[in-house]
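K.L.:
Turn this into a model:
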Amino acid sequence: MSVQSQVPDGVLPDLSARAGRPFGVYIHVPFCATRCGYCDFNTYTPGELGGANPDGWLAALRTELRLGAARLRAAPAADTVFVGGGTPSLLGAAGLGAVLDAVRESFGLAPDAEVTTEANPESTSPEFFAGLRAAGYTRVSLGMQSTAVHVLAALDRVHSPGRALDAAREAAAAGFDHVSLDLIYGTPGESDDDLARSVEAAIGAGIDHLSAYALVVEDGTALARRVRRGEIPAPDDDVLARRYELLDDRLREAGFHWYEVSNWARPGGECRHNIGYWDGGEWWGAGPGAHSYADATRWWNVKHPNAYATQLAAGALPVADFETLDDATAHVEEVLLRIRLRSGLPTAALSADEQTRAEIAISDGLLRRDGERLVLTDRGRLLADAVVRDLLG
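P.N.:
Coordinates of the predicted model:
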């Protein structure tokens, strides 16, 4: 099991980045114009901020990055940067440029660094994308969810069905070689045809990456309350499996390959930052509620932007707490994460008993051998969590 700290806020053990591992920086932007009914991320609408604002957040972020770079010994220049949220595009191109400058000034950027920002299609424009390219961003990830009006309404999304597609084309016209769209499938009221049309539209927009996630009803969200009241049905597992197969088949026909259970790309379009999460990389997560991982230690920041800024103003890292992963916990996480990748899990990472259980999964058609690695089959991807549970016993 992991060992959780019993120390005051803002205190971390001695940490040193491990040589040879990818190193990334994640930036959490906590601002949203409205709250989507399915979202349980650490985000805040204007009425929930209690006086916090983007300028104060950015000043605090610069301080955290500076303190973090000094705190993490042997930290290399960042191979990847990912700005997520929340709605990073609310900062505008100039604000996102300032965020990237703060990373450059603290951790530094590797010469071939991948730099990604998420964006809400409604807060983008051709000028926005041109400004991002000039600032040094190399990838854009746009929230699309669906092209069906009734599906977007069920998710409380405010953008029009075609805006995400137009934004993807605008990003490409601004010089972005890597543009991603996100879909959500399994929303109450969605049909197979709704999803098929959304996938076709995404492919037609000329993107090189697509993420697709089954709708999850998270406790505490407006969506969960509607399901509990019986206003809408909960997602059906059989329907979700059929929708996954539908989108996987069409993406494969269009030249996309799955490289993680929920992510597909054309060759060269894979997101290096996210691969780092799944494949044993380390990262510093900056911003309210952000999580980090280095030197077998995981830590997470205080959540509210005001508490975040207050702690940094006092000269302390805004750490809420941390835990040190022991060997057993680290092993569980390695199996859980690496099995999701198309590159698979090294057989040598498993114990003798786990290798025996892997043989059963192979005979059941859930895993296949690829040299010295174990890779999920198409059927295995539908049951990835169960495969992990069976492997670990």
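K.L.:
Could you use CA atoms for every contact and neighbour count after this?
P.N.:
OK.
K.L.:
ok, which stretches of the stretch 201-350 of the chain are strands?
P.N.:
Counting by DSSP state E, counting those that start in this stretch, the stretch 201-350 of the chain has these strands, from start to end: 209-214, 257-260, 263-265, 282-286, 291-294, 297-301, 319-324, 345-346.
K.L.:
now the other sequence, so there's something to compare against:
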Amino acid sequence: MPSALPDGDAVPRDGALPPGTQLGGHGFGVYVHVPFCASRCGYCDFNTYTAAELGGGASRDAYAGTVLAELALAATVVAPPRVDTVFVGGGTPTLLDPDDLARILDAIDRTWGLAAGAEVTTEANPESVTPASLQRLRKAGFTRVSLGMQSTAPGVLQILDRRHTAGRAPAAALEAREAGFDHVNLDLIYGTPGESADDFAASLDAAVRAGVDHVSAYALIVEEGTRLAARMRRGELPYPSDDVAADRYLAAEAALDAAGFSWYEVSNWATSEGARCRHNLLYWAGGDWWGLGPGAHSHVGGVRWWNVKHPSAYAGRLAEGASPGHGREVLSAADRRMEDVMLRLRLASGLPLSALDGAGRAAAARAVGDGLLVERAGSVVLTLRGRLLADAVVRDLT
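P.N.:
The predicted structure follows:
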């Protein structure tokens, strides 16, 4: 089940931000959380709900209208010059009717205005889309689709409790291209118990042959409270191996580089600068965004807040005309500096040395000497070995 939210400070009923809060000028995005799934994957602790878990007070059919109620409240709180990116995530957003997703996107445009050439992404499970639904989403203004592939090995998909067949994700990617999507991403997970090197190589090959222009690859993380964690605790499955994960990462880098992809963030590769996920780059560069939906997080001008998690509580707050915010925090200068280092160091563009204090610059010099960083034009960039140890490098620099 989803993990608990922190409490934080109280959010005013009208959602107003602290006096003096200003947009940061690094772009503005909108995240829309769709909390519905047909079934729960064994490794997932995201804020998602199956029909059996949902209970009363919330429904999939009424969800778009509830999101629009939060958007109306948001319009009274912030007035960005434009919306640069929209990302609809979940859950499985494509369990909603394409007309509902189109209605939400149109409302965002009418409320704040989409920038010319705005990136508009939806996540999707491969089995939750068809050629017809993809065409309807493209017509509605979606420009990018991110498909949860995870693997093409049937045994791995079974351990992860994925519902789609081994070939469905590459097929859905081809259908998205045929529907006219500018950009298509496939997500992979590596290091699942029972996955062989050949299994992962086959998944990488299938992703490349599907003609996508973006691939994300993440090591399996075992979250407490999930079915997968329980199985490992009982000894039914072995825990993931750090050494295996490192081998898989190196295999991903080699295969994707050979296919014309370049890394731009530790876990993300794209065929060109234009294929990079601009919404995620906005997060990593310290931009502002409003998160719509239960459990969604937002950030404006150093203020971060998060909504109540359950769809019923979320709908209830908005029905009363109140903000669905559960709690918030005002980031200190030290917090913002630490997050800036943590996020920007993971990017291929690197971290300016000017963002570090004296101790951080000394740690960066040591990391350069150890072959974990390389210095380029006043910035430090992770080497391939440094990417394998990125979390440790970040800790040393902060």
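K.L.:
With both chains overlaid, what TM-score comes out?
P.N.:
Once superposed, the chains reach a TM-score of 0.97 (TM-score structural alignment, normalised by the length of structure 1), with 390 aligned residues with a Cα RMSD of 1.5 Å.
K.L.:
thinking again about what came up before, quick one, which of the strands of the stretch 201-350 of structure 1 is nearest to Arg357 of structure 1?
P.N.:
Across those, Arg357 of structure 1 has its closest neighbour in strand 345-346 (13.9 Å, Cα to Cα).
K.L.:
okay, the strands of the stretch 201-350 of structure 1, which one's buried deepest?
P.N.:
strand 282-286 (a mean of 25; mean count of other Cα atoms under 10 Å).
K.L.:
rewinding a little: the strands of the stretch 201-350 of structure 1: which one's closest to Asp193 of structure 1?
P.N.:
Across these, Asp193 of structure 1 has its closest neighbour in strand 209-214 (15.8 Å, Cα to Cα).
K.L.:
mean distance, the closest one to its aligned residues in structure 2?
P.N.:
Its aligned residues in structure 2 lie a mean 0.4 Å from strand 209-214 of structure 1 after superposition (mean Cα distance after the TM-score superposition for structure 1).
K.L.:
What helices and strands are in contact with that strand?
P.N.:
If you count contacts as 3 or more Cα pairs under 8 Å, 6 or more residues apart in numbering; DSSP states H and E, strand 209-214 of structure 1 packs onto strand 178-185, strand 263-265.
K.L.:
In structure 1, what residue corresponds to Val368 of structure 2?
P.N.:
Under the alignment by TM-score structural alignment, Val368 of structure 2 pairs with Ile362 in structure 1.
K.L.:
Need the helices and strands packed on strand 209-214 of structure 1 in a markdown table (columns: distance to Val335 of structure 1).
P.N.:
Formatted as a markdown table, these follow (distance: least, Cα to Cα, whole Å):
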| stretch | distance to Val335 of structure 1 |
| --- | --- |
| strand 178-185 | 26 |
| strand 263-265 | 18 |
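K.L.:
Report the contact partners of the counterpart of Thr187 of structure 1 in structure 2.
P.N.:
Aligned counterpart of Thr187 of structure 1 in structure 2: Thr192 (TM-score structural alignment). Residues near Thr192 of structure 2 by Cα atoms under 8 Å, 6 or more residues apart in numbering: 156, 159-160, 220, 240.
K.L.:
Let's have the strands of the stretch 201-350 of structure 1 in TSV, adding distance to Arg197 of structure 1.
P.N.:
Shown next, in TSV, are the strands of the stretch 201-350 of structure 1 (distance: least, Cα to Cα, whole Å):
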stretch	distance to Arg197 of structure 1
strand 209-214	14
strand 257-260	19
strand 263-265	17
strand 282-286	36
strand 291-294	36
strand 297-301	39
strand 319-324	44
strand 345-346	34
